[in-house]
Each structure stands twice: as structure tokens, then as C-alpha cells.
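Enquirer: Provided below are the primary sequence and the corresponding predicted coordinates.
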Amino acid sequence: MIVNIIQIIKNKVQNVFSIARSFCSDDYMFYKGLKKTDLLIFDDIFPHPISGFRYEEFTVLLKHFKKSKIIVEPTSYTIVNTPIENHQKHISEFILQNVSLKKKIVRKKKLVNINTNLFYCVFLNNIYKNLWWLEKYKIPFAFTLYPGGGFQLDNTISDEKLKKVLESPSFRKVITTQKITQNYLIEKNFCSSQKIEFIFGGVVPQISLNKDLTNKKAYLVDKLTFDICFCAAKYSPKGEDKGYDVFIEFAKTIVDKYDFVNFHIIGGFDENDIDVSKLKGKIKFYGYQNFETLGVIYQNMDVLISPNKAFVLGKGAFDGFPLGTVVEAALNGVAVLITDELKQNSTFIPNVDLILIDSNSDSIRNNIIDLIENPEKLYSISQNGQQKFLKVYSNEIQMKPRISLLQNEIAQK
């Protein structure tokens, strides 16, 4: 009897490692072990503090779902100019702040048990790269389809990926954050509306909602300078997709008119990308910053300008509305000027909560002059915008429906 039991256990162990070896690469092995989670998350940059929305969302999910884990593979570190070696440092820092989650972070460079009731990730490329083993092991999945990350409108490669993902027998639900995305999926017959959950905006670190703005400096109240900032990652040589080229063109047209205007560039750009010699002494570059440091910088800003353009990086490539950097600025009491070429805004009131602009120098210049000459309008938009963004980006609005969706899918297993 004992011999038979030992043999059964031995056979099961051998079977597990046999399966694992059949799905191995130089760095990792997947296997469907005996221990099962309710929720398995995957991400390619977590827990890098620069990606505040993922840091917040995945932390909340890992805490809420007792049986949950996250597989981390830092392939996107290079995109934000971070050495991959820093990944372990970020993991260690995350664990110091979230000791209870220590065993829930799984590096992909090891044997990975993927036995779960539900798989979840954000962005098209991330779900697509994991599709093969999700289908192999018949594991159901849900994901958030943010703009970017492989998703582009009317792009052949993007559409092919979407088709494979949304027609997969393992597909359960997709969260969309923009109406244009929801409409696109339905109009292209990629999936039925019943499988789409629309949650406008995105997740924001809740620390950003609890800002102490007692040290916030405002034009003509606490300082004589008018400080304008631009904040974006660099995906093209001159930042045409984010409107960096337009921003610098605007800056050069107004610097002679007002000698008290300063410009602040946060993100992947420096003085070598576009000639800024005319702005010498009036422009400062900060490089990439995490969301906590951004809050400190924004304390001295009056306006953030986001003149981003759609379809610059490729056919169908577009940003969500508003950008994460815009959200962070507004929460810090900074008035935001932003483009909305694709008419994605369905929540904010123009000239009350924020200012809508065209992505050209004249449009920006006219609106900035209006704010400089009418500081009461600047103060009003800053205050109204902060209150509106606080409401829209609370976890009550953003995370509660996400948790509910995932719980419902897990319950159906």
C-alpha cells in the first residue's frame, strides 16, 4: 500500500516536471502545479515606480485577492531608460512597503506555476504574448485594453492580435478606458458588447489624491513667475507624438513677450533633441520622474501643456484622454491644457475643469496669454480641475468595478 502511494506521488512529480520542460526557454519554465491561485497577474514593468497606475492597480488587486500572484518580467525597463538590473531593487523597495505581498511576486526567471482560476494583465501586447499557454492550459483571462501597448486603430498587425485574443476560447472580459476603443471593438465585430466593461480613465496612485497643497505656489499670489511644464515619455526623436516639438515652438514665440515665463521639461527629452538656445536661462530639464517626485515639481507649476497628436507613431496609434501625466498635474492643482483630436472627453467640462487646445503653437499661445492676463481664470480652472479629477480617479470609481468584474469571473470557475 505504502509502495503504491509513493509510486503515485513520484509519477505526479515526474509528470509536472515533464510538462514544465516541454514549455521552457533559457530563462523560465511554466507548469500547472497542484497549488492554485484565484488570480494570476502578469506585467512587464511592475513594480517600477514610474508606472504609477500599474503600481497602484496591481498592489490593490494583490491585497484584495488572498489567493493571488503576479509574474514580473521587466522587458519594458529599456523603454523608460532604466537598467534592467534595477528591477530587483524596485522589488525590494516594494516589499519593504508591502511586506504581506512578498511571496506574491514571481520573477519570470524561475519555475512558474501558472495554475489559476483567472489570468489578468493590461495592454494588448501583454495578453498576446501569454496567449499560447493560456490556451494550452485552458485558463480563462481578462485584460484592460489601454491605448498603446500594441493597440492601434485600423492597423493590420494590431487587428490580427486583437482578433486572436478576443476569439480565444479562454477570453472572458475586456476593460476599455476610452469610448473610441469600445466603439472600435463593437464596430469591427471583434467581440460583443456583453464582454466589454467600460471604465473611463485609468487607475491613479491614491497617494496622489491626498496631496497637501499648502505649499502650492501660484502666479501673482506666491511668486512673480509663470511656470509652464511639459511632461511625457520619449517615443520619437523630437517627440512629435507628444507634441514636444509644438511645445518648444510655442515657447520660442512667447519668451520675448513675457520675461517672467519659465519652461519645465519632464520625461525623456533634453536640450539635444531640439534647439532651445533661444530659451537659455528660461528652460529646465528634469528627466524621468516617479509619481511622488512629480508631485514635488508640480508644487511650483501653474500650467501643464499636453499637445499630443494621434497617428504619429504609426497608423492608428493614439493616446488615451487624458494622459497620466495630465492627471497627476491636475491632482496637484496645476491647470491643464490638453488636445482631444479624437473627441474622447466625456467627463470634463472645457474651460471649467480644463482647457482644450489644438496641437499648434498659435492655439497654445492664445490660451496661455489669456491665463496670464486673467489670473482669476487660471485659479478657477486649477481648483475646479483638481476637484473633478479627485472624483473621477478615486479607487471607488476606478478599482471597485475592476475588482467586481474579476470576482465575478473567478466565481464562475
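Expert: Sure, I can see it. For clarity, every value in this text was computed on a predicted model and none was experimentally measured. Residues are numbered from 1 along each chain as shown.
Enquirer: from here on, contacts and neighbour counts on C-alpha atoms
Expert: Noted.
Enquirer: Wait, residue 348 touches residue 355, no?
Expert: No - with contact defined as CA atoms under 8 Å, residue 348 does not reach residue 355; the gap is 9.5 Å.
Enquirer: Name the residue in these two with the higher neighbour count.
Expert: Neighbour tally, residue 348 and residue 355, criterion other CA atoms under 10 Å: the higher count belongs to residue 355, 18 against 15.
Enquirer: so that one sits in a helix?
Expert: No - per DSSP: H, G, I helix; E, B strand; the rest coil, residue 355 lies outside any helix segment and is strand.
Enquirer: Take this one as well and set it beside the first:
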Amino acid sequence: MRKVVHSPLCRRIITTQTITSEYLVDKTDCDPSKIEFIYGGVFNSRVDFIFDRDKKLYGRDKETIDICFVAHRYSDDFTQKGYDQFVEIARALATDERFRFHVVGDYTPQDIPLGQAEALITFYGAQKSKFFDTFYPNMDIILSPNHPAGAGRGAFDGFPTGSCMEAGFRGVVNFITDPLALNAAFYDGEDIMIINRDVEQTIARIRALVADPGRLYTLARANELAFRRVFDIDRQLKSRTGVIVDELLRDECLVVRPSALMSSLDTAEVVAARMAADHARQTIEQLTSLLNESNRYGEERHDNLFREYEKLSLFYESWSKNNPSQTEINHPRKKSLTLRSAFLSFTSRILRRLLRILSRDLK
């Protein structure tokens, strides 16, 4: 990590949680000016939900107050996601017949004794995203008492969790812990409920809120609006894109990648042999190219000569037909010699001379 953040090729780092920014500065000595903090994740905030149209209200649309727990189970440590605290709260509230409890994720009734709450808890198992379109509008509170201690060294959940964001987009009040103080945008009691691992205190806050359904749903609406404002996907993407564009437009000297280091297996003898082989290959390619060019040249010269000879032959045939009386001529060694013989003798000499020239060119 230290090598990456100090590399000249690493120009900016986008972080989404305060703890990540602090880690980079404290543990890797990263230049703070290199860090761009953009709170929140990129989630689909364009859910098809309108509070006044879709939200199911206690006392108007239903007779129960519904509290849900939604999380993946990564280990047998139930404190990691806070399932143990959820069950404890459910057992304490089970005496109030208004409450119903819902668990989404790979949890079972056998994980922790449910006591009186057993008849009031519904387990749905792991679900796909489409499930929550109809699930969350019926929920009043999502309880997320997660705790990083059991997650392993350096591991932590963001704030809020992805499940809490999806619930908030659909008007569900978030009761959520913030043990690492990651909250950077919300106000306890106004648009979110920040709780801790004190079960009795959490139970008291739940009872106080549901005692006034008007306040419960005012907070639910405020929670939805705050989440849509902070985690709006267009806003999140615009912020990230702006950082990238600024860096692309910034003038920088050309970065030249250094040559690769020679392998320890590449001894001087191996390198010399490799260079000799490359030179031989290049020489063969050059000779092959020259030979192909010579063959092409020879074929063209031969073809041209043959065509010229054909022209002469055709000319003689035509002329002899039109001038039959001129087909014999005097010759110093012979009394008569046909014009055809004279022509053949002449062209033969010309052909031999051209062949000598062609042979010399090919050499």
C-alpha cells in the first residue's frame, strides 16, 4: 500500500469513509492533498418509491409495528452484524403485541434461543434485490447494531450499511450503531437514530418513538429524504467523475517506463547467441527478398522478349503473304536466300544478344 500511494503514477485517491482517509495518512504517510473524501457509496437511489403512495403506516394500513434485521452472515460470530442484540431486543419487546420482527439473511431460528419472540419472528432467508421493493415499504424500523470487533483485523462495515441504505430509500427508520464514528452527514434523532451496544437504552428509544406514530413517520420521511440527498447516485458519480476529469486535464510531464531489467538467466553468452540468431534470421529474410525480386525481374524480361519476338513473326507472316515476289534475296555465299531465312537469322542474333544481356543482369 505504501508503494502505491507514494508512486508518482498514483495522483489521487478517492475514499468513502473517514477511517480509510485516516488510515492512509497515519499508516502510509500519504500526502493528505492526494486524498479526495467523498462520503457514501454508489448505490441505486432511483428506487420506485413515493412515501405518500407506497409507505404502509401503522394504524392506517396495518395493525403491527414491524422491525427488521437484514444482513449477510459471514461467520458464527453473531455480534459482528449485531444479530445477538436484535434477538435480545425482540425478546424484550415480545410482550407488546403490536411488534413483529423480520430477519432477512442466512440466519435460522436455531442460531440463538428466541424465547417469547419465536412466534413473532419471520425468517426469509437470503433474498435478491427485487424482494425488497415490496418488503421495505411494510417495515417501520431497521435495526443494525453491527460491531467491528468480530470481523477480523482491519475489517469494518461502512456507515450506513448497504442494507440500511436500501431501507432508508424506502422510508424505513435506521436504528444503527456507529462504533467507529463514521457518520459524516446525518443527525441523531432528526433523520436517523444512532444507537450503541446498550440493549436497554436501545429498547427505551424504540418504545419512545413508536409511542408517537406521527413522530415515527416524520422521522421515517426525513430519513428517506436525507439518504436520497446524500447517496443520490448522480451526485456520487458526478463527484467521482470530477476528480478523474481534473486529473486527466492536468498538465504533467510524460512518464516514460524504464526498460525491463535483464533476467539473471540472461548471461552474456546467451545474449550473444540470441543476437547472432536474430542477425542470421534478418539476413535470410533479406536474401529471400532479393531472390524473389530477381526471379520476378527475370520473368518480366523473358515475357517481354517473347512478346516482341511474336510481334516480329506475325509481321513477317503478314508481309510475306502480301509480297510473294519479294521472298527471295541475294546472298554472297548463296545465290538465293528466302526472306524468311534471312529474317530468322536476324532475329536469332538479336535473341542471343538479349539473352546475354538478361543473363548478365540476373547475375
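Expert: Ah, there it is. Since the model is a prediction, treat every value here as computed from it, not as a measurement.
Enquirer: Structural similarity score between the chains, please.
Expert: After superposition, the two chains reach a TM-score (TM-score structural alignment, normalised by the length of structure 2) of 0.64; 250 aligned residues with a CA RMSD of 1.9 Å.
Enquirer: Trace residue 244 of structure 1 over to structure 2, please.
Expert: Alignment note (TM-score structural alignment): residue 244 of structure 1 maps to residue 83 of structure 2.
Enquirer: Can you tell me how far that match is from residue 227 of structure 2?
Expert: Going from residue 83 of structure 2 to residue 227 of structure 2 by CA to CA, to the nearest Å gives 24 Å.
Enquirer: Kindly report the same for residue 95 of structure 2.
Expert: Where residue 227 of structure 2 is concerned, residue 95 of structure 2 sits at a distance of 33 Å (CA to CA).
Enquirer: which of the two has more neighbours?
Expert: Using other CA under 10 Å, the more surrounded residue of residue 95 of structure 2 and residue 227 is residue 227, with 26 against 11.
Enquirer: check which helix or strand covers residue 372 of structure 1.
Expert: Per DSSP states H and E: residue 372 of structure 1 is located in helix 361-373.
Enquirer: Specify, as a residue range, where that helix falls in structure 2.
Expert: Mapped onto structure 2 using TM-score structural alignment, helix 361-373 of structure 1 spans residues 199-211.
Enquirer: Over to stretch 303-313 of structure 1?
Expert: Counting by TM-score structural alignment, stretch 303-313 of structure 1 corresponds to residues 141-151.
Enquirer: Buried ones in the matching stretch, by neighbour count?
Expert: 141, 142, 143, 144, 145, 146, 147, 148, 150, 151 (16 or more other CA atoms under 10 Å).
Enquirer: The stretch 151-300 of structure 1: helices as residue ranges?
Expert: For the stretch 151-300 of structure 1, the helices defined by DSSP state H, counting those that start in this stretch cover 156-166, 179-187, 244-254, 291-298.
Enquirer: Go through these and pick out the most buried.
Expert: Across the helices of the stretch 151-300 of structure 1, averaging neighbours per residue (mean count of other CA atoms under 10 Å) puts helix 244-254 on top, at a mean of 20.
Enquirer: For that helix, give me the average deviation versus structure 2.
Expert: In the superposition against structure 2, helix 244-254 of structure 1 averages 0.9 Å from its aligned positions (mean CA distance after the TM-score superposition for structure 1).
Enquirer: And the contacts of that helix?
Expert: Defining contact as CA atoms under 8 Å, 6 or more residues apart in numbering, one finds that helix 244-254 of structure 1 is touched by 230, 238-240, 263, 274, 276, 278-279, 305, 307-308, 359-362, 364-365.
Enquirer: buried subset of these?
Expert: Using 16+ other CA under 10 Å, the buried ones in the contacts of helix 244-254 of structure 1 are 230, 238-240, 263, 276, 279, 305, 307-308, 359-361, 364-365.
Enquirer: from those, which single one is nearest residue 172 of structure 1?
Expert: Taking CA to CA as the measure, residue 172 of structure 1 lies nearest residue 308 of those, at 32.9 Å.
Enquirer: Tell me who's in contact with that closest one.
Expert: 240, 241, 242, 243, 244, 319, 338, 339, 359.
Enquirer: what lines up against residue 112 of structure 1 once you look at structure 2?
Expert: Checking with TM-score structural alignment, residue 112 of structure 1 has no match.
Enquirer: what helix or strand does residue 112 of structure 1 sit in?
Expert: Judged by DSSP H and E, residue 112 of structure 1 forms part of strand 111-113.
Enquirer: Let's have the buried residues of stretch 141-151 of structure 2 in CSV, adding distance to residue 62 of structure 2.
Expert: Output for those, formatted as CSV (distance: CA to CA, whole Å):
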residue, distance to residue 62 of structure 2
141, 15
142, 17
143, 20
144, 24
145, 26
146, 29
147, 33
148, 36
150, 37
151, 38
